[in-house]
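Student: Fold the following, please.
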Amino acid sequence: MIEAAMIWNEPNNKSHWDPAIDPDWSKFAAMTTLACQAIRAENATLPRVLGGMSPIDPTFVQNLAGRGVLDHLDALAVHGFPLDWNLWPLAEWPQKIAEIQAVTTLPIWVSEVGVSTFGAEEVQEWGLRRTADLLKGKAPRIHWYSLYDLPREWEATTRHKEAEGSSYYRHFAMGILRQDGTPKLAAKVFADCTPDMGLCQWFHYEDHRLDDAVEWMKRLGVTYIRTGLSWADSFRPDANRWFDRLMNALEPFNTTVTFCFTPEHLGIEPHHTSAPREPELFAEFCASMVRRYVGAGATPAIPTIAPTRAAAA
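Tutor: Coordinates of the predicted model:
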């Protein structure tokens, strides 16, 4: 079932929102407010979550609060990859969450956290254990990124691609499963972390991994996940057929759907990171997806922090 709607992905990251078009996030704030209002009109209880910040930035939250955006949200989310991309130590995770808690009363989710196997699988194995120790009990939702490695034949969603050097290639090694579906060392560790931790897995249009992913998630004890419904993909042929297949396959899990990615023909610039020319059209997309997959019926309240296994024992 769908447990929450997330608005965009890493809006303060130039790989997902173009700062040249919207340097003060005023366009993003207006779009997000419209989307939240449209979602609320379709379903009065579905939690609305701000797409994960990357970097984790209290001033970004204060900017949106000053524009009234937080009045329409039920939670905020953060992303962090300190062993691969961020310029802060892994041990600072609790501090990073506290920095955002200091500027808002909304719950803080960790909707992407992960470690690549770019250098060694043992790094990911240790990093997963340490991350779980640091974050359990600190956030209502912790989505590990990701289940699968990104196939080498695909491109990573980032603006500068190979110009980023090794940083770009780390995108392809974030899974606890390899591209061919075989498990890495961290897969067994992850099974020990569920159900406290969930997964973030982005599925591409007509993704060949979907059915196997569902079986793996069940095997690993996953109860909640995060994925995306792409506004840009909604203009592909038979888009709703693919969306239906995806949502039906994920029905066994508590699923957060992320609405994001501007269709090129609707952006101020022809790119998925662009602010849309008409933000009302993004709001209409969000409303249509909620109407199609949630409806107006009651849904779960915003998830709260559950006791960890250790605390429950």
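Student: From now on I want contacts and neighbour counts done on CA atoms only, so please keep to that.
Tutor: Fine.
Student: I'd say T131 and L90 touch.
Tutor: Yes - here T131 reaches L90: they are 7.4 Å apart, a contact under CA atoms under 8 Å.
Student: intersection of neighbour lists for those two?
Tutor: Here T131 and L90 have no joint contacts, going by CA atoms under 8 Å, 6 or more residues apart in numbering.
Student: Can you list the residue ranges for strands in this structure?
Tutor: 2-7, 48-53, 75-80, 108-113, 142-145, 198-200, 224-230, 254-260 (DSSP state E).
Student: Of all these, which one comes closest to T158?
Tutor: strand 254-260 (14.3 Å; CA to CA).
Student: and that closest one, how far from the chain's centre?
Tutor: 7 Å (CA atoms, centre = their mean, to the nearest Å).
Student: So what touches it?
Tutor: 1-9, 51, 223-232, 286.
Student: try it again with 7 Å
Tutor: 1-9, 223-231, 286 (CA atoms under 7 Å, 6 or more residues apart in numbering).
Student: Give me the buried subset of these.
Tutor: 1-9, 223-231, 286 (16 or more other CA atoms under 10 Å).
Student: any idea how far the closest residue to I142 other than its chain neighbours is from H171?
Tutor: For I142, ignoring the flanking residues on the chain, the nearest one in space by CA to CA, 6 or more residues apart in numbering is V110 at 4.8 Å. For V110, the distance to H171 (CA to CA, to the nearest Å) stands at 18 Å.
Student: ok, now W109?
Tutor: Distance from W109 to H171, by CA to CA: 22 Å.
Student: let's see this one next to it:
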Amino acid sequence: MIEAAKIWNEPNNKSHWDILIDPDWVKFAELAVAAGKAIRAVHPVLPRVLGGISPIDPSFMRNMQTRGVLEHFEAVAVHGFPLDWNLWQIDEWPNKLAEIKAIVSLPVWVTEVGVSSFGAEEVQAWGLKRTAELLIGRAPRIHWYSLYDLPSTWEATTRHKEAEGSSYYRHFHMGLLREDGTPKAGLELFADYSHAMGLCQWFHFDDHRLHDAVRWMRRLGIRHLRTGLSWADSFRPNATDWFDRQMDALAEFDVTLTFCFTPEHRGIAPHHTSPPLDPNEFADFCAGMVERYAAKTGLKTGLMASPALIEAREQTCVP
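Tutor: I've put the predicted structure just below:
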């Protein structure tokens, strides 16, 4: 079932939003508001989550608050990778959450947190255990990134490979499973926390790992999954067939469905990070996907928002 709709991924990260075109995030705010309104128009209660920020930046959240964006969302999200990319230590997680909670009245979800096995699998296993200790009970949703390593023949979703040095290659070692599907040291450990931690796993177009991923998630006892549907992919031949296969395969999980990535021909610049020429086109995509996979009746995937999330929405008094 679809638990929530999430708008964009790391909008304050230059690898996911072109901040040279939109340095003050005015266009992102327009896109987020348009998408929030469009989703609510087709689904009366589905929780809307503002795309997870990375870095965790209180000033960005204040910006969104000032521009009225948060009025159209039921939760905000943060991403953190202190052992790989962030300039803070893992034990600062509670403080990082507190910084955002001090600004917003909405629940703060952690929709990506992870540790690479780039240096050693034992580092990832320790980082998983410590992350669970620090975050469980402090955030209503926690999604570990990720189940699979990124295949070495693919590219990480970033525009700055040449400038990142070894940091770029950490993207390929974030999984609990290796590229070939064999488990790392942290895999079985994750089962100890799956009652309170979900997974974030992106599936590429026509991804060969989809059904194996479902089998692994069942084995691990996963309930909550974050994944995405790409607006850019929606222009590929047979896109709807792929989206249907993906969502049918994941129907047994509580899915936070992320909408992002601008088609090259619909952006101000020809790149997936570009603000769209018309934010309403993105909003229409979001609404169409919500109608298809989280219909008002709940008949498409058997989903309506969970009682806990409906209660959280009502408590925040957000229309």
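Student: just to revisit the earlier point, mind checking the strands of structure 1 for the one nearest to A30 of structure 1?
Tutor: strand 2-7 (12.0 Å).
Student: mean deviation (superposed) between the closest one and structure 2, please.
Tutor: For strand 2-7 of structure 1, the mean deviation from structure 2 after alignment is 0.2 Å (mean CA distance after the TM-score superposition for structure 1).
Student: Longest helix in structure 2, please.
Tutor: Across structure 2, the longest stretch assigned as helix under DSSP state H is helix 26-42.
Student: mean deviation (superposed) between that helix and structure 1, please.
Tutor: Mean for helix 26-42 of structure 2 is 0.3 Å (mean CA distance after the TM-score superposition for structure 1).
Student: what's that helix in contact with?
Tutor: 7, 48, 64, 67, 69, 72-73, 275, 279-280, 282-284, 286-287, 290-291.
Student: just the buried members of these?
Tutor: Buried among the contacts of helix 26-42 of structure 2 by 16+ other CA under 10 Å: 7, 48, 64, 69, 72-73, 275, 279-280, 282-283, 286-287, 290-291.
Student: among those, which two are most distant?
Tutor: M64 and E291 (26.2 Å).
Student: Please name the residues that touch W17 of structure 1.
Tutor: Here W17 of structure 1 is in contact with 11, 273-274 (criterion: CA under 7 Å, 6+ apart).
Student: With T273 of structure 1 instead?
Tutor: 15-18, 261-262.
Student: please redo it, this time with the cut-off set to 6 Å
Tutor: Going by CA atoms under 6 Å, 6 or more residues apart in numbering, T273 of structure 1 touches 16-18.
Student: Looking at those residues, spot the one nearest A311 of structure 1.
Tutor: Using CA to CA, these come closest to A311 of structure 1 at H16, 37.7 Å.
Student: nearest spatial neighbour of that closest one, skipping sequence neighbours?
Tutor: Leaving aside its sequence neighbours, H16 of structure 1 is closest to T273 (4.8 Å, by CA to CA, 6+ apart).
Student: ok, now how distant is the one you found from G267 of structure 1?
Tutor: 8 Å.
Student: Also F60 of structure 1?
Tutor: Relative to G267 of structure 1, and taking CA to CA, F60 of structure 1 is found at 23 Å.
Student: Counterpart of E179 of structure 2 over in structure 1?
Tutor: In structure 1, E179 of structure 2 lines up with Q179, judged by TM-score structural alignment.
Student: cool, V123 of structure 2 as well?
Tutor: Checking TM-score structural alignment: V123 of structure 2 goes with V123.
Student: what's the neighbour count on its match?
Tutor: Counted by other CA atoms under 10 Å, the residues lying close to V123 of structure 1 total 16.
Student: All set now, cheers.
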